[in-house]
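# pasting the structure only:
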C-alpha cells in the first residue's frame, strides 16, 4: 500500500511543472529501488518483488494522473494565481530537500543545476 501511495504522489508530481516523479521518488526514499526494478526488467530478469513493486507504483501513478489532471485543470481555471504559487512552492520545497541529501555543495554542482 505504501508503494501505491508513493506512486500516487509521483503521479501528482508529474502534473506539476518543475516537479518530477523522480524528484518525489528521491524524497520518498524509493528512487534506488525504482532504478533497480527497472534495470531488472531491462535485463529481462525481474523478480517477483520487482514486478509487485512496479505494479503498485504504476497503479498509484496512473490513478493520480487521471484524478489529479481533473483537479489541476479545475484549479487552474478557478484560482490560477494560487495554483501557480502552489507549484512554485513545491518546486522550491523539493529543491531544498534534494540539497540536504548532497554531502558537499560545491559551486560546480550549483552551476550544473542551473
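In hand now; what should we look at? The structure presented is a predicted model; accordingly, all values stated were derived computationally and were not measured.

# Could you use CA atoms for every contact and neighbour count after this?
Will do.

# Which stretches in this structure count as helices?
2-15, 21-27, 31-42, 48-78, 80-101, 107-113 (DSSP state H).

# Out of those helices, which is the most enclosed?
Mean neighbour count (mean count of other CA atoms under 10 Å) peaks for helix 2-15 among the helices of the chain, with a mean of 22.

# what angle separates that one from helix 80-101?
With axes from the mean of the first three to the mean of the last three CA atoms, to 10 degrees applied, the angle from helix 2-15 to helix 80-101 works out at 120 degrees.

# For helix 2-15, what is the distance to the chain centroid?
Helix 2-15 sits 6 Å away from the centroid of its parent chain (CA atoms, centre = their mean, to the nearest Å).

# Give the other helices and strands that that helix contacts.
Helix 2-15 is packed against helix 21-27, helix 48-78, with contacts defined by 3 or more CA pairs under 8 Å, 6 or more residues apart in numbering; DSSP states H and E.

# and the comparison structure, right after this:
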C-alpha cells in the first residue's frame, strides 16, 4: 500500500508480505489506511489470496499458514471506505470536508503530523 514495498518468498516456502495486509484489529481500529494506488493494491490482494506458502508473515498481522480470510477482510475494508467516500462526494465538497466526514464516520482523530 506504500511506495516501493516488496514481498519475498524464501526457499523454505515462507512468504514475507511486507505491509500489504493488516490484522482485523488494525482494520477495526483505524479503518482508513494510506493506499497509493488502489487498483494495484487490489491486484496485490488478489495475487496474495491465490498464493500457497508454508507460512505467510505480514508486517501488520500475525504469521499464518493461510491468509485468505484476512485478505478478504482487507479487501472488504477498502471497498467499504471507498463506498463511504463516494457517498460523501455525491455533491461537490472540498478535500478537507471529505477527510472530516470520513474521520467522523469512523470515530477517528488526526493530529497535524498525520495530516501532512
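Cool, the structure landed. Being a predicted model, the structure only gives us computed values, none of them experimental.

# For the two chains, what TM-score is obtained?
After superposition, the two chains reach a TM-score (TM-score structural alignment, normalised by the length of the first structure) of 0.35; 68 aligned residues with a CA RMSD of 4.4 Å.

# picking that back up, could you dump the helices and strands packed on helix 2-15 of the first structure to TSV with distance to residue 101 of the first structure?
Output for these, formatted as TSV (distance: least, CA to CA, whole Å):
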stretch	distance to residue 101 of the first structure
helix 21-27	9
helix 48-78	23
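
# Residue 92 of the first structure is nearest to which of these?
Residue 92 of the first structure lies closest to helix 21-27 among those, at 11.8 Å (CA to CA).

# Against which helices or strands is the closest one packed?
If you count contacts as 3+ CA pairs under 8 Å, 6+ apart, helix 21-27 of the first structure packs onto helix 2-15, helix 31-42, helix 80-101.

# Go through those helices and name the closest to residue 61 of the first structure.
Proximity to residue 61 of the first structure, assessed across these by CA to CA, is greatest for helix 2-15 (4.1 Å).

# which non-adjacent residue is nearest residue 23 of the first structure?
residue 94 (7.2 Å; CA to CA, 6 or more residues apart in numbering).

# Please tell me how far that neighbour sits from residue 49 of the first structure.
Distance of residue 94 of the first structure to residue 49 of the first structure, given as CA to CA, to the nearest Å: 28 Å.

# got it, and residue 58 of the first structure?
According to CA to CA, residue 58 of the first structure stands 14 Å off from residue 49 of the first structure.

# thinking again about what came up before, Throw the helices and strands packed on helix 21-27 of the first structure into TSV and include distance to residue 112 of the first structure, thanks.
Below are those laid out as TSV (distance: least, CA to CA, whole Å):
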stretch	distance to residue 112 of the first structure
helix 2-15	23
helix 31-42	21
helix 80-101	13
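
# among those, which is nearest residue 53 of the first structure?
helix 2-15 (6.9 Å).

# who's in contact with the closest one?
Residues outside helix 2-15 of the first structure that contact it (CA atoms under 8 Å, 6 or more residues apart in numbering): 19-22, 24-25, 28, 53, 56-65, 68-69, 72.
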